[in-house]
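Asks: Sequence unavailable; structure follows:
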């Protein structure tokens, strides 16, 4: 982190997330952390989405035009989620599973992250990167799914995941790149397997 003086009363602290290649500026007077990549947005004080419940590795950005970044509804909030291996753990004392993103330093695409837009009119998250972002969003919805519908989308995470996978956003007329194949592999690993019984029969 680095600091600079704007005036006698304002002190700006620069925050760099080097592994993702993104940065923020913290104003000690206003207590607002603004994004370098999205200069008209700040880190929202309320990080609850109403969906992707249990996800611990994400950052919600809200427009600076919203009063003190504390309003309940923003027209174009953005969610930053780093890429990695999605892991889910469940504690017997917790109501919902905890979903983490494993990002070892030796992993490929260590600087990769995705930006999702919260469409408050349609009550859905939308990707800015197709088809890779849509595939990753489907994986996140599936891993954070709960028997009850999400407050924001009105659907369970699994329902939204299937909806995304069947949508045009997840399809491409070009071969999938290595990142998309990695995400598809993670989706395959949590998908039900078909086993024939008796095992020597195939139909």
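Replies: That came through fine. Note that the structure is a prediction, hence the values are computed from the model and not measured. Residues are numbered from 1 along each chain as shown.
Asks: hey, let's count contacts and neighbours off CA atoms from now on
Replies: OK.
Asks: In contact with the closest residue in space to residue 179 that isn't next to it in sequence, which residues?
Replies: Closest residue to residue 179 apart from its sequence neighbours, by C-alpha to C-alpha, 6 or more residues apart in numbering: residue 132 at 7.2 Å. By C-alpha atoms under 8 Å, 6 or more residues apart in numbering, the residues touching residue 132 are 170, 179, 180, 183.
Asks: Now for the residues you listed: which two are most distant?
Replies: Among those, the pair separated by the greatest distance (C-alpha to C-alpha) is 170 and 179, at 13.2 Å.
Asks: circling back: quick check: the residue nearest to residue 179 vs residue 177, distance?
Replies: Distance, residue 132 to residue 177, by C-alpha to C-alpha, to the nearest Å: 8 Å.
Asks: one more structure, for comparison:
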């Protein structure tokens, strides 16, 4: 990924056991990518799932289903996940 000056904000919600962000496609797919990158055979203490399991769960959830055609950044993140 090349530096583009863009940034995203992720918040840890310990009560719900998840990481949260604004419902923007780039952030949603980046969250799944980060879960996949940091996967290990042991479950994460926050989510109680392995990274790959969390990424697959996140990508199959309704919030990750595009509500308009995807272009640019979100498509590149999905290619990295694939």
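Replies: Received the coordinates, thanks. These figures come from a predicted structure and were not determined experimentally.
Asks: circling back to that earlier point, helices - which of the contacts of residue 132 of the first structure land there?
Replies: 179, 180, 183 (DSSP state H).
Asks: Which position in the second structure pairs with the first one?
Replies: This means residue 179 of the first structure. Counting by TM-score structural alignment, residue 179 of the first structure corresponds to residue 73 in the second structure.
Asks: now the strands: where do they sit in the first structure?
Replies: Per DSSP state E, the first structure carries strands over the ranges 2-5, 11-17, 22-27, 32-35, 41-43, 59-63, 77-82, 85-89, 98-102, 113-119, 124-127.
Asks: Residue range in the second structure corresponding to the last one, please.
Replies: Taken onto the second structure by TM-score structural alignment, strand 124-127 of the first structure occupies residues 18-21 there.
Asks: Ok, the fourth one next?
Replies: Residues of the second structure matching strand 32-35 of the first structure are absent, with TM-score structural alignment as the criterion.
Asks: got the buried residues for that strand?
Replies: 32, 33, 34, 35 (16 or more other C-alpha atoms under 10 Å).
Asks: possible to save the residues you listed as a markdown table with distance to residue 165 of the first structure?
Replies: Below are those laid out as a markdown table (distance: C-alpha to C-alpha, whole Å):
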| residue | distance to residue 165 of the first structure |
| --- | --- |
| 32 | 37 |
| 33 | 35 |
| 34 | 33 |
| 35 | 31 |
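Asks: Which one of those residues is nearest to residue 110 of the first structure?
Replies: Closest approach to residue 110 of the first structure among these (C-alpha to C-alpha): residue 35, at 20.2 Å.
Asks: surely the closest one meets residue 23?
Replies: Yes - with contact defined as C-alpha atoms under 8 Å, residue 35 of the first structure counts as touching residue 23 (6.4 Å).
Asks: for residue 40 of the second structure, what are its contacts?
Replies: Taking C-alpha under 8 Å, 6+ apart as the contact definition, residue 40 of the second structure lies against 50, 51, 52.
Asks: right, I mislabeled it, should have said residue 36 of the second structure
Replies: By C-alpha under 8 Å, 6+ apart, the contact list for residue 36 of the second structure reads 51, 52, 54, 55, 81.
Asks: Nothing else from me, thank you.
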